[in-house]
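Enquirer: Take a look and give me a structure for this.
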Amino acid sequence: MWLSFFIFRRRFEWKRTNCFARKWMERGVSTMNLSMNHPLRRSLVKQLIFIDENRIELVNLYLAATRGKEKDYDFFGRYITKIESFLRDFDNRFSPKMDTVYIGCEVSILYNEENEEEKFTICFPDHSNPDDGHVSFLSPVGRQLLLRGVGETLTLTTPLAEVAVTIKDIEFKQYC
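Expert: You can find the predicted model right below:
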């Protein structure tokens, strides 16, 4: 019985996902401000489709990578809502400078005590390479920077220490 329920659920999820993916492409062309030609818009819509198509796996990865009290069970819902809002207000003259950290953004942070800057590019797990400054949005640093804003001060909790930082600059870098 459980197996048949699981198979039904996976089929339902697959059908539902494909409907959402079509909705995003239609919405991108019809209601979300004129043009899909801008690379930033195209990249963010691709992110929404990817997240929607892989939501179960991404939620499982997110929950496995996040400690108990830090778990945000509506994380992807909040992320999607933020991107939808950004796309609704999108103007094709936007520069790559951003106010909010999204996947694909390069974030400049200032370590408050040392007065030193460092840049990270927030990416999907399969593109992460910490040596090059590409950190997964599921990593401790990436997870805490995502959806934060320019000028925001926070305490980054890393496996080694807690560090006070300020977000100095956000620029969209990865046009998928």
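Enquirer: C-alpha only now, for contacts and for neighbours.
Expert: Will do.
Enquirer: And the spatially most central residue of the chain, how far from I83?
Expert: Residue closest to the average C-alpha location in the chain (CA atoms, centre = their mean): I103, at 3.7 Å. Separation of I103 from I83 (CA to CA, to the nearest Å): 10 Å.
Enquirer: Could I get the full set of strands for this protein?
Expert: Along the chain, counting by DSSP state E, strands occupy 105-111, 116-123, 134-136, 153-157, 162-172.
Enquirer: Can you tell me what sits against the shortest one?
Expert: Read it as strand 134-136. 120-129, 141-143 (CA atoms under 8 Å, 6 or more residues apart in numbering).
Enquirer: to compare against the first, here's another:
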Amino acid sequence: MNHSIMSGTRNHLIRQLVFFDEQYSIFYDQYVRDYGKDKQIVDGLVKRYKETLEKLLSCEDEVLFKSLQEITLLGSSVKVLFEEDGFEESFTVVYPTDIDPDNNRISFLSPIGRQLLLAGPEDSIILESPVGTNNVQIREIRFSYMSDFTA
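Expert: Take a look at the predicted model:
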């Protein structure tokens, strides 16, 4: 484990935490359209995400490094196995400004992104998407995202 890589990763996670602390209301107004049930869902997800980041950042580098393969964060690439047909596909969970459907970069606010964020390896979840519902198992998580969100 390279110390400078872990330092950069730690700084990146801190910037995510600062973003959600300082700019969440601006972000929310721009990207979440429903102020009812959707607001509760997004607020709860962001609250759990911030708590997770705080917990991870309190860990030593070795524990943090291992944890980056055990939980889906913004910037994680997640390989899922579709249980019905055995097909595997990878998604990278990103900020809404960084989506790229052609490369499976999905917003954490999208239906699939919300379900993958904070999930762990071997978790079985039901992915609900506009085209249907699929039972999937998370096979692998790799944290690699090094961009910053700007509203």
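Enquirer: quick one: TM-score?
Expert: Taking TM-score structural alignment, normalised by the length of the second structure as the basis, the two superposed chains have a TM-score of 0.82; 142 aligned residues with a CA RMSD of 2.6 Å.
Enquirer: Separate out the buried members of the contacts of strand 134-136 of the first structure.
Expert: Among the contacts of strand 134-136 of the first structure, those classed as buried by 16 or more other CA atoms under 10 Å are 120-124, 128, 141-143.
Enquirer: From those residues, pick the one nearest E113 of the first structure.
Expert: For these, the minimum distance to E113 of the first structure (CA to CA) is 17.5 Å, reached by V141.
Enquirer: and the alignment partner in the second structure of the closest one, what is it in contact with?
Expert: Using TM-score structural alignment, the equivalent of V141 of the first structure in the second structure is I112. By CA under 8 Å, 6+ apart, the residues touching I112 of the second structure are 106, 127-129.
Enquirer: what does R9 of the first structure give?
Expert: Counting by CA under 8 Å, 6+ apart, R9 of the first structure makes contact with nothing.
Enquirer: now do M6 of the second structure
Expert: 61, 65.
Enquirer: ditto for C19 of the first structure
Expert: With contacts defined as CA under 8 Å, 6+ apart, C19 of the first structure has no neighbours.
Enquirer: quick one: it and Y175 of the first structure, what's the gap?
Expert: Distance from C19 of the first structure to Y175 of the first structure, by CA to CA: 24 Å.
Enquirer: Over to V141 of the first structure?
Expert: 21 Å.
Enquirer: repeat for F12 of the first structure
Expert: F12 of the first structure is 31 Å from Y175 of the first structure, by CA to CA.
Enquirer: And V101 of the first structure, by the same measure?
Expert: Using CA to CA, V101 of the first structure is found at 14 Å from Y175 of the first structure.
Enquirer: Who has more neighbours out of those two?
Expert: Each of V101 of the first structure and Y175 has its neighbours counted (other CA atoms under 10 Å); V101 has more, 23 against 14.
Enquirer: Looking at the alignment, what corresponds to the more buried one in the second structure?
Expert: With TM-score structural alignment defining the correspondence, V101 of the first structure maps onto T72 in the second structure.
Enquirer: so its match makes contact with V78?
Expert: Yes: T72 of the second structure is in contact with V78 according to CA atoms under 8 Å; the separation is 7.2 Å.
Enquirer: Now the common contact residues for these two.
Expert: 93, 116, 141.
Enquirer: From those residues, pick the one nearest L64 of the second structure.
Expert: The closest of these, once distances to L64 of the second structure are taken by CA to CA, is I141, at 13.7 Å.
Enquirer: roughly how far apart are the equivalent of that closest one over in the first structure and E162 of the first structure?
Expert: When the first structure is aligned by TM-score structural alignment, I141 of the second structure is paired with I170. Counting by CA to CA, the separation of I170 of the first structure from E162 of the first structure is 22 Å.
Enquirer: Show me which of those two is the more surrounded one.
Expert: Legend: neighbour count by other CA under 10 Å for I170 of the first structure and E162, higher for I170 (25 against 11).
Enquirer: dump the residue contacts of that one.
Expert: I170 of the first structure neighbours (CA under 8 Å, 6+ apart): 97-101, 105-108, 150.
Enquirer: Tell me how far the residue lying closest to it once chain neighbours are set aside lies from K23 of the first structure.
Expert: Excluding its sequence neighbours, the residue lying closest to I170 of the first structure (CA to CA, 6 or more residues apart in numbering) is V107, at 4.7 Å. Distance of V107 of the first structure to K23 of the first structure, computed by CA to CA: 30 Å.
Enquirer: Show me which of those two is the more surrounded one.
Expert: A side-by-side neighbour count of V107 of the first structure and K23, using other CA under 10 Å, places V107 first with 29 against 13.
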